[in-house]
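Student: just coords:
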C-alpha cells in the first residue's frame, strides 16, 4: 500500500487465478466467491479498480487519480473461463513452426517490426513440430489454447475499465500505459507442464500419463505453463526467453493512450526506451521535479528519460543515450542503436566471456553478430558497461543463483524459525510467512476439543494441484499428501477421542521419499510411505482450521471449517537440512522466484 491510498490484489509473483491469495489494503481476505459462481481474479481486480475510481470521483472530483492495475496475466498459471479457452480450439493446430512464421509475416505487414527484420533462428532445445509425438502435440496445443484464452479474457477486462472511463467522461484526458514485464518464459520446459511446481521440484512432466487430464487445462485443476516452442512463438521474431538479455527476454510491447494530447492515433513509435523511462515520462507530463531529500534522507536519483517527446514527434531521434543490463552475470549495454551482450556461465571468469555485438537500427532481431567486424566498437561498449555498472550499483557482480534464495533468512523472518505455534482462529497465512516444511522432516500436533459430531480441516497448505491437508472426517484423522494430484492418504486406525485430546502428524524425510505417521494421544495409529517429498509445495500458503482457497483434497468441499475447538497448533522442524539439501532447496527457490518476475 506504500504510495497508494488503497490496495486490492495479490502480493505474490504469481497466484491461482480462481483461488487467489488476496490482500485488501493491509489485511488478507478470502475471494468474495468461488469459480463455481464465475469468479476470476482479473475480473475482480478490474471491478475493484472501477470501484476505487468511482469512489474517488464521487468524493473528490476535483482531484486526479493514479491507478496501477497489475493482473496475473499472462504469467503462469494460465487459467481462464472455459468459454474463452474454447474460442481457440484448433487455432494453433498447424504447430509452432508455421504459427511463428505466420506471426512474423503479420508483424511485418502491420509495421510492428522494421521491414528488414529477419526471423531469429530456432532456440536450442526447440524441436521441429513435425518431430513431436502425437501426445506432445495434443498437450502443447491445449496449453497454448489456454494461454490464448487467458490473454483474450484479460483484454476483455481491460476493455471494461476503458469503457467505464469513457462513461465517466474521463477517457480522453486519462493517460493509459499498458505493457508486459518481460518476454515469454521458459519455465514450462521442453514439454510444457500441467502444474508448474513440477518444474520447481525438478519433476519431469509425463506427457503420456496426463492425456486423460487435457480437459483440466486452463481450469481450477491445473497450474499450467507452455513449452519452449510456444514461448518462442510468443517472442517472435526474437531469440531466447525471459531472464535472458537478448531481445526475447527484454523487448516488450508498450501502448500509450492519451487522446487529448496524442493526435497521431494508432501509430507506431520506434525510439528505444526502457522500463525506467516510464516514471520520468509521468513526472515530465505533470511538470513535477522529483525531490532529492525526503525527511532528511537523500533519495536515489531517478534514472531514465522521458518519452513524452515521442507523443507528437513520431520520427524524432531517440533522446535515450545509454542503457545497461545485468542479470545473474549476463550483461548488456545499448548505446545509440548498438547493443553489446554476453551470456555468463556461472563460476566462469567474467573477463574470459565472449561478447556479441548488434546494430539494432538495422538488425531488430539480433540476427547478425558484428563482434568480429567491429572489434573497436565492441571494446568501447564493454568499457562503457563497466562505467554504467559502477554508477548504478551493479558492482560487484554476483553470479550466485540458487544460493541467493531460500538460505539466509532475515532475522525475525518466520522462515528462520524451528518451531511454529498458532492459536486459531487466525487469518490465512501467505506463503511468505507460512511454515517452512518443504523438503524436511517435521512434527505437527494439535490440541483440540470436540464432540463426536465435530469434523473439518485442522491445517491445509497448497492447492488441489499440489499441497497437503490434515482433517477429521467421520471421527477419523486423515492426512492427504497431494503430489501433483497424486493423492497419498493415511487414515487413523482408531477414532479421534471426544472432549479434549492431542492428535498429531509426523513427517519423516528419508532421502527423496518420506513416511507419514498419524498420532493420537502420543500413540501411532496409521502410517504410509510417499514416493517423493516435495521441496516447494505451493505458492499458496497455510490455513489453520479450514481450507480457505483451492480444495486440496477431493474428500471434502472447501472450506470445510473445523466445527470443534482447536486450542493450539504446534509445528516443530526436526533438524536443519544438510548443506547439500540447502543448496538444492535454494536452487528450487531461485527457479520459482525467477518464474514470478
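Tutor: Everything's here; your move. The shown structure was predicted, so the numbers you read here are calculated from the model rather than taken from an experiment.

Student: all contacts plus neighbour counts: C-alpha atoms, from now on.
Tutor: Noted.

Student: check which helix or strand residue 518 maps to.
Tutor: Taking DSSP states H and E as the criterion, residue 518 maps to strand 513-520.

Student: which helices and strands does that strand pack with?
Tutor: Counting contacts by 3 or more CA pairs under 8 Å, 6 or more residues apart in numbering; DSSP states H and E, strand 513-520 packs against strand 486-491, strand 499-510, strand 523-530.

Student: tell me the buried residues in that strand?
Tutor: Buried residues in strand 513-520, counted by 16 or more other CA atoms under 10 Å: 514, 515, 516, 517, 518, 519, 520.

Student: let me know the angle separating that strand from strand 523-530.
Tutor: Angle, strand 513-520 to strand 523-530, by axes from the mean of the first three to the mean of the last three CA atoms, to 10 degrees: 160 degrees.

Student: below is an additional structure, to be compared with the one above:
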C-alpha cells in the first residue's frame, strides 16, 4: 500500500490535519457551482498519538503548570459564568485513578502531554478557519450550514508500550527513519513522531469537566459533547452566539439536514428513523422532545427519558439512576430511592436492545 505522504516533495512536513483540509478545499474548488454541496470532514485530532507542530506546542509552554486540579476548578467556574452548565451542578470528584496534582510523579511530562494535545486542537481550529475563509471568499459563508460536533468525551486510555496494530510502525516517516518508541513512557516528552503517547486519565478528567468518567462510558463525561451550528442567513439573529438547551443526539443531525434542505424523510426499515429535526430550535421555536434516548457503547449502557437517566458502567450489570436537571454531574444515585423509575427505564433499554438486535439479524433497508 502506498501512503499519501510517499513521493511528495514535502513528505517530511506532512501533517494529517492539514492534509484533510487540503482535500476538503480541493473538493470545494472542484464542486459543481450550480448545485448545493455536502462536505463531511472527520479530523482525527485531538487524539493519540500526541503529535503536533513544534511552533504550536511552544505556544502552550507552561500553560498547564498549575495542574489538572486547578484547571478543573477554573473551567467549572468559567462554564458556570458562560451558562454552559447549571450553576447548581457540583464539580465531580477527581477520578480515583488520578492523583492530586502535588502528588503526581513526572509533572513536567504530564504538562507536556497536555501542551501537545492543546497544540493539536489549535491546528484543527486553524484548519477549520481555512474552510470558513474559503467560504467567505466565495461568498458562500452566509448561506452555508456549518456544524461542529464531537462524538465522545475525553479519552482516559494510558497508551501501553506493548500496544501495536495497523496504525503503528517501527520508524518515522519524515525521512530520518528514527525508531518510534510507543507507550506513555514518563519523561519521554511527546510531540514528535518518534513517540506514540496519549494524554491519559488526568487530562481526560480535566477535559470532561465537570462531568464523570470518559470515552467508552455512557456517563455524561463520555457522551456529553459540543454541538455548534453556524448559519448566518438561516439562524434567527437573536440566537447568534447563544446557547440552546434542547436535548439532542447525533441521530438528530440527519433529519435536521433533510428538513433544512426540504428533502423527504427516508422511510427506513425495519427500524424507522428515530431522530427528529432540530430546525425549529434555530428559529427559537420548541422542538418535539424525544420520548427516550439510548446508548450502548463499549463499557457503558444508558437510557434517558424526560430528564431521568439510567446508566451502567459495565453494560447493565449494575445500574445508577440520576435526575439530570438537578444533578447533571451524576453525583447522587437515586436507584434505591426510585426503584420503580429505575425498572421502567431498564425495560426501555432492554426493549431498545432487542429491537436493534432483531434489525441487525434481518438487515437494514
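Tutor: Yep, it's here. Predicted, not measured: the structure shown is a model, and the values here were computed from it.

Student: aligned partner of residue 107 of the second structure in the first structure?
Tutor: Correspondence of residue 107 of the second structure to the first structure, assessed by TM-score structural alignment: residue 137.

Student: helix, strand or coil for that match?
Tutor: Per DSSP: H, G, I helix; E, B strand; the rest coil, the secondary structure class of residue 137 of the first structure is helix.

Student: show me the contacts for it.
Tutor: Listed by CA atoms under 8 Å, 6 or more residues apart in numbering, the contact partners of residue 137 of the first structure are 95, 129.

Student: go on, residue 376 of the first structure?
Tutor: The contact partners of residue 376 of the first structure, by CA under 8 Å, 6+ apart, come to none.

Student: please apply the same query to residue 226 of the second structure.
Tutor: Neighbours of residue 226 of the second structure in contact, by CA under 8 Å, 6+ apart: 148, 149, 150.

Student: what about the helices in the stretch 251-400 of the first structure?
Tutor: In the stretch 251-400 of the first structure, the segments counted as helices under DSSP state H, counting those that start in this stretch are 278-286, 375-391.

Student: now do the buried residues in the last one.
Tutor: Neighbour-count burial for helix 375-391 of the first structure, counted by 16+ other CA under 10 Å, picks out 378, 381, 382, 384, 385, 388, 389.

Student: what range does that helix cover in the second structure?
Tutor: The alignment of helix 375-391 of the first structure onto the second structure (TM-score structural alignment) spans residues 339-355.

Student: the matching stretch against the first structure, how far on average?
Tutor: In the superposition with the first structure, the aligned residues lie an average of 1.5 Å away from stretch 339-355 of the second structure, counting by mean CA distance after the TM-score superposition for the first structure.

Student: what ranges do the strands span in the stretch 1-150 of the first structure?
Tutor: In the stretch 1-150 of the first structure, the strands defined using DSSP state E, counting those that start in this stretch lie at 8-9, 22-24, 27-29.

Student: packing partners for the first one?
Tutor: On a contact count with 3+ CA pairs under 8 Å, 6+ apart, strand 8-9 of the first structure meets strand 22-24, helix 41-59.

Student: can you do 6 Å?
Tutor: On a contact count with 3 or more CA pairs under 6 Å, 6 or more residues apart in numbering; DSSP states H and E, strand 8-9 of the first structure meets strand 22-24.

Student: residue 51 of the second structure contacts residue 195, correct?
Tutor: No: Residue 51 of the second structure lies out of contact with residue 195 (CA atoms under 6 Å); the separation is 7.9 Å.
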